[in-house]
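Undergrad: all I have is the shape, not the residue letters:
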């Protein structure tokens, strides 16, 4: 199949298990992953559990968060028969790839990475660890171990992908052709703001999780930031908070935000929030019901991860063998 003018062999994407996935994740990436899977793309989905420590001192509630991510994936339509779902920590070869990859980038290049700078600015650590600087190289290992040639990313993640592209090119130049140079697949989904008007984020308490109840969703949206203009209009530049709510309702209704704005008209922010709440809860109801059903048998989730980890290890070991051969590193 073609995506644009590209024929992807493998796509790698994933999430850190720092909490439940929210609406920004769903419309920004998860929905697209399910579409790619249904179109026959071979998808590797990493749960980056080691990388939780990049911006925090400890990884809290890790098992619960990992299993919660899998439940979110399954409820949204990820098919474990078609998509390899695995945890970073269960694939030792990923961390063996990290060492030769680190030799291909300079300290100054890591320091200049704008995504690293932003992560440091929002870090929850008492002091930034060395893991923060190696984060882009960790991601390069995640992407290149399965020889992914297309990576769905947001605009803010492009510097990380460019680091991966640099590492792939330098390895191939130094040791011979082993890795594809992956391309970015930018999401076409516009940015959804959090309820406080800032970037929607699990750690900032401004997101509506996919697993939230209908009542929790209503409470969060009642407190969403808007503005004083009673006439509701879609204007992302001048009215970002109102426009984000309109966009969210439009995505859930599969219409456009201008149509939603006309429906609300002069009824003000209260009517807008009620309409958005209804749209979100109606859209997520089947997904939430499926998630509750799946959560009754976490043994199924754990077996899914065991199978995904086994497959990821097979692929990673094969790639590590190629790397050792290319570098002339014997294994006795």
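TA: The structure has been received and is ready for your questions. Keep in mind that this is a model prediction, so the values were computed, not measured.
Undergrad: okay, CA-based contacts and neighbour counts for the rest of this
TA: Fine.
Undergrad: what is the burial count for residue 228?
TA: Residues within reach of residue 228, counting by other Cα atoms under 10 Å, total 8.
Undergrad: who touches residue 24 in this structure?
TA: 191-193, 200, 207 (Cα atoms under 8 Å, 6 or more residues apart in numbering).
Undergrad: for it, which three-state class applies?
TA: helix (DSSP: H, G, I helix; E, B strand; the rest coil).
Undergrad: how much space separates it from residue 199?
TA: In this view, residue 24 and residue 199 are 9 Å apart by Cα to Cα, to the nearest Å.
Undergrad: now do the helices in this structure.
TA: Along the chain, counting by DSSP state H, helices occupy 23-25, 31-38, 62-76, 92-102, 107-112, 114-121, 130-144, 158-175, 214-222, 240-253, 257-264, 268-294, 298-327.
Undergrad: distance to residue 86 added to these, as CSV?
TA: Output for those, formatted as CSV (distance: least, Cα to Cα, whole Å):
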stretch, distance to residue 86
helix 23-25, 18
helix 31-38, 15
helix 62-76, 10
helix 92-102, 12
helix 107-112, 27
helix 114-121, 24
helix 130-144, 11
helix 158-175, 20
helix 214-222, 30
helix 240-253, 29
helix 257-264, 37
helix 268-294, 18
helix 298-327, 5
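Undergrad: closest to residue 15 out of the ones you listed?
TA: helix 62-76 (8.3 Å; Cα to Cα).
Undergrad: returning to that earlier point: shared neighbours of residue 24 and residue 199, anything?
TA: What both residue 24 and residue 199 touch, as defined by Cα under 8 Å, 6+ apart, is the set 192-193.
Undergrad: what about versus this one:
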């Protein structure tokens, strides 16, 4: 059995264990608020978070606003993106009494873990991280210290609350391994303080953007959860397809058409092939109309709840305030344990 097979087998065991004893697990999940949440977030992570919440797992959700500092285009709107994300979480069914929603910048004790954790990793280990490598390749310029140390920030996010179960896709397994390495090295050097978190592999599909690539804020190919029905129709109408009237599902040769079919599939529960067969020779115009109706129908309830929540910004602020307070309490306790273990308590 290779290493991934072993992780996959262990993930299946964990999924069953969570159902039997949810109180034994604490989850850390989150994202960088660099834009509006979209369908990719909904199917890729929000659905899984709600499933774990309903199972009774204690969950922490970080909106990593400090990680946005490296993104000059997003930083001026970070407050808007944070508040918008919270509205979407609540509209989707996340309960702030069960899931602690907080921001990086509001939890100083979490960020203080970064220094001892940095002492436990080498520069070479940081450069090998897939996210660091992809950021370097995409930027074409020298990495900032913030981006280079991104894996250690993630370890601090997970370990400050002693998260022991992390929902991730296969591509993010190296982040979990880095966190496990840091926890192990700290425990070996100073005495056991941290659990070594394990990965819960998510089976959610990769949601294609409207151009066939992965749906992403940075690609501009996303359907935001907060779009109106008319805005959704306009975005889908502009999707590049091709001149062939017969609709078929072929992601490699027909990325635009296939992306629309995949989006419709996620929103209706039908397979892309079934949808393609139902459209037949009606062409891309019929496909775009069907996709628009599917997305707008699927998101109708979410948008209604979202609009209602957005009417009360003070409630959204209160959700963040309460989440930040709880995260701070947990982080201060963990930092106190770290200082005790390291011999840096002077009271």
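TA: Perfect, I can see it now. What you are looking at is a predicted structure, and each value in this text was computed from that prediction instead of being measured.
Undergrad: TM-score them against each other, please.
TA: TM-score for the superposed pair, counting by TM-score structural alignment, normalised by the length of the first structure: 0.93. Supporting figures: 331 aligned residues with a Cα RMSD of 2.1 Å.
Undergrad: which of the contacts of residue 24 of the first structure also appear as contacts in the second structure?
TA: Listed in the original numbering, the contacts of residue 24 of the first structure still in contact in the second structure are 191-193, 200, 207 (both residues aligned by TM-score structural alignment, their matches' Cα atoms under 8 Å).
Undergrad: which of these has the most neighbours?
TA: residue 207 (27 neighbours).
Undergrad: give the aligned equivalent of that one in the second structure.
TA: Alignment note (TM-score structural alignment): residue 207 of the first structure maps to residue 222 of the second structure.
Undergrad: ok so, going back, so which of the contacts of residue 24 of the first structure sit within strands?
TA: Per DSSP state E, strands hold no members of these.
Undergrad: quick one: what's aligned to residue 112 of the second structure in the first structure?
TA: Using TM-score structural alignment, residue 112 of the second structure sits opposite residue 96 in the first structure.
Undergrad: which ones are touching its match?
TA: Residues near residue 96 of the first structure by Cα under 8 Å, 6+ apart: residue 320.
Undergrad: quick one: it from residue 47 of the first structure, how far?
TA: 18 Å.
Undergrad: closest to residue 229 of the first structure out of the helices of the first structure?
TA: Nearest to residue 229 of the first structure, of these and by Cα to Cα, is helix 268-294 at 7.5 Å.
Undergrad: list the buried residues for the closest one?
TA: For helix 268-294 of the first structure, burial by neighbour count (16 or more other Cα atoms under 10 Å) applies to 268-269, 272-273, 275-281, 283-284, 287-288, 290-291, 294.
Undergrad: so it aligns onto which residues of the second structure?
TA: Counting by TM-score structural alignment, helix 268-294 of the first structure sits on residues 283-309 of the second structure.
Undergrad: helix or strand: which one has residue 6 of the second structure?
TA: Element membership for residue 6 of the second structure (DSSP states H and E) is helix 3-20.
Undergrad: any idea how far that helix is from the chain center?
TA: 20 Å (Cα atoms, centre = their mean, to the nearest Å).
Undergrad: that helix to helix 173-190, inter-axis angle?
TA: Counting by axes from the mean of the first three to the mean of the last three Cα atoms, to 10 degrees, helix 3-20 of the second structure points 80 degrees away from the direction of helix 173-190.
Undergrad: other SSEs contacting helix 3-20 of the second structure?
TA: strand 198-201 (3 or more Cα pairs under 8 Å, 6 or more residues apart in numbering; DSSP states H and E).
Undergrad: so which bit of the first structure is the strand it packs on matched to?
TA: Aligning strand 198-201 of the second structure against the first structure (TM-score structural alignment) gives residues 183-186.
Undergrad: that stretch vs the second structure, mean deviation?
TA: Stretch 183-186 of the first structure, aligned to the second structure and superposed, deviates on average by 2.0 Å (mean Cα distance after the TM-score superposition for the first structure).
Undergrad: now do that stretch: distance to the chain's middle.
TA: Centroid separation for stretch 183-186 of the first structure versus its chain: 13 Å, with Cα atoms, centre = their mean.
Undergrad: buried residues in that stretch?
TA: Those would be 183-185, for stretch 183-186 of the first structure by 16+ other Cα under 10 Å.
Undergrad: please apply the same query to stretch 161-176 of the second structure.
TA: 161-169, 173, 175-176.
Undergrad: among these, which lie within strands?
TA: Counting by DSSP E, the part of those found in strands is 165-168.
Undergrad: for the residue most central in space within the first structure, list the residues it contacts.
TA: Centroid-nearest residue in the first structure, with Cα atoms, centre = their mean: residue 15, separated by 4.3 Å. Residues in contact with residue 15 of the first structure (Cα under 8 Å, 6+ apart) are 46-48.
Undergrad: counterpart of it in the second structure?
TA: In the second structure, residue 15 of the first structure lands on residue 31 (TM-score structural alignment).
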